[in-house]
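Engineer: Provided below for reference: sequence and predicted model.
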Amino acid sequence: MTNLSAFLAQNAIKPDSQERVVSKRFVDPETKEPMKWQIVAVDSDRDEALRKQNTKRLPVPGKKNVFQPTTDYDAYLATLAVECTVFPNLHDVDLQNSYKVMGAEALLKKMLLPGEYAEYLKVVQNANGFDVGMDEAVEEAKN
C-alpha cells in the first residue's frame, strides 16, 4: 500500500539554495577567492507569473482580430534569473549605480560577460528543475 503522507506539504523536501561561482572576475578582497552567488528556486505559481509577464499577444497575419500568445524567452529567462538570485542583491541601487544601469535585469547583463550570462541562465534553470537543453526549452516556450 502507498503512503500518501509523503506527499503532504510538511513532508516534502524543500529545495536548497545553491551557491555557485558565476564569474572568477568577482573576488573577495580579503581571501582573494571567487565570490559565490546564492540561487534559490521559485515555485510553479511564481514561474507561471514570470512567463505571463513576458508573454505578449501578437496578431496572426491575415486573420482579423485573432491573436496568438508569444513568450519572449530571453526576457523570461532574464526575469527568472533575477528572481532566483539572492546574493548579490541585484536590486541594490548602489550596485546598479556602479554599473550605470537601472533595473536588476540590466545589471545582471552588464555584470556578466556573454558566456558567463549564458552559463548562469543554465544554472538558474537547473536550480528550478529544468533539465532540458536550450533548443528543447526554446521549442517548449514557443508552444
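Structural biologist: Perfect, I can see it now.
Engineer: contacts and neighbour counts: CA atoms only from here.
Structural biologist: Will do.
Engineer: Show me where the protein has its helices.
Structural biologist: For the chain, the helices defined by DSSP state H occupy 44-53, 73-84, 93-98, 104-111, 114-127, 134-142.
Engineer: The structure to be compared is supplied as follows:
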Amino acid sequence: MSKFSSFMKGNVKQTETVKLKLERFEEPIELRPLTAGEADKINEKCFVNKPGIKGRPERVFDVVKYNRGINTASIVYPDLNDVELQESYGVRGAENLFSELFYLGEASQILEKVTEISGIGGNINEDIEEAKN
C-alpha cells in the first residue's frame, strides 16, 4: 500500500451537509462545503475590467459577486435552481433568487457558515495561540 493511501479519493471521508436555521423560515437551509476548485471558478468570474489610469483597463475584483457566488453554490436545500421557487419570487437564476430570498443579515449568516464548513473560517490569532500551547 502506498504511503499516501489516505489521500486516495476512495479513502477520503465524505463531508455531510450542514443545516442552518434562519429565523424567518420554518425549515433550515442545507449547506455543503466548497472545494478549492469550485471557489477558483467562482473567483475567476468575479473580475471585471474597469477603466483605470489614462483609460487603460484594470481588472477589479467584485467581492460582493464572489460572496454571492460561494453562498449560492453551497446551498443544497432549497434548490435555488428550482423554476417554481424562482417564479414565486419573480426572478430567474439562482443568484437572483438568492438576492430576493434572503435578507442581508441572513446572507451574512450563510457566508459565515459556508466559510466555516469549507475550512476558511476562524481566527488566525487563535490558531497561533493554540499552536504555542
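Structural biologist: Great, that's in hand. Remember, it's a predicted structure, so these values are computed and weren't measured experimentally.
Engineer: Next, the TM-score between them, please.
Structural biologist: Here the TM-score for the pair of chains, by TM-score structural alignment, normalised by the length of the second structure, is 0.78; 122 aligned residues with a Cα RMSD of 2.2 Å.
Engineer: will you turn the helices of the first structure into CSV that also has distance to Asp16 of the first structure?
Structural biologist: Output for the helices of the first structure, formatted as CSV (distance: least, Cα to Cα, whole Å):
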stretch, distance to Asp16 of the first structure
helix 44-53, 16
helix 73-84, 12
helix 93-98, 26
helix 104-111, 22
helix 114-127, 9
helix 134-142, 23
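Engineer: Make JSON lines from those and add mean neighbour count and distance to Trp37 of the first structure to it.
Structural biologist: JSON lines is the format used below for the helices of the first structure (neighbours: other Cα atoms under 10 Å; distance: least, Cα to Cα, whole Å):
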{"stretch": "helix 44-53", "mean neighbour count": "14", "distance to Trp37 of the first structure": "20"}
{"stretch": "helix 73-84", "mean neighbour count": "19", "distance to Trp37 of the first structure": "10"}
{"stretch": "helix 93-98", "mean neighbour count": "14", "distance to Trp37 of the first structure": "15"}
{"stretch": "helix 104-111", "mean neighbour count": "18", "distance to Trp37 of the first structure": "12"}
{"stretch": "helix 114-127", "mean neighbour count": "17", "distance to Trp37 of the first structure": "10"}
{"stretch": "helix 134-142", "mean neighbour count": "12", "distance to Trp37 of the first structure": "22"}
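Engineer: Give the aligned range of stretch 91-111 of the second structure in the first structure.
Structural biologist: On the first structure, the counterpart of stretch 91-111 of the second structure by TM-score structural alignment is residues 101-121.
Engineer: coming back round to it: among the helices of the first structure, which is nearest Gly62 of the first structure?
Structural biologist: When those are compared by Cα to Cα, helix 134-142 sits nearest Gly62 of the first structure, at 20.2 Å.
Engineer: Please name every helix or strand in contact with the closest one.
Structural biologist: Helices and strands touching helix 134-142 of the first structure, by 3 or more Cα pairs under 8 Å, 6 or more residues apart in numbering; DSSP states H and E, are strand 67-71.
Engineer: Give me the packing partners of the strand it packs on, helices and strands only.
Structural biologist: Counting contacts by 3+ Cα pairs under 8 Å, 6+ apart, strand 67-71 of the first structure packs against strand 55-59, helix 134-142.
Engineer: Right, I'll call it a day here.
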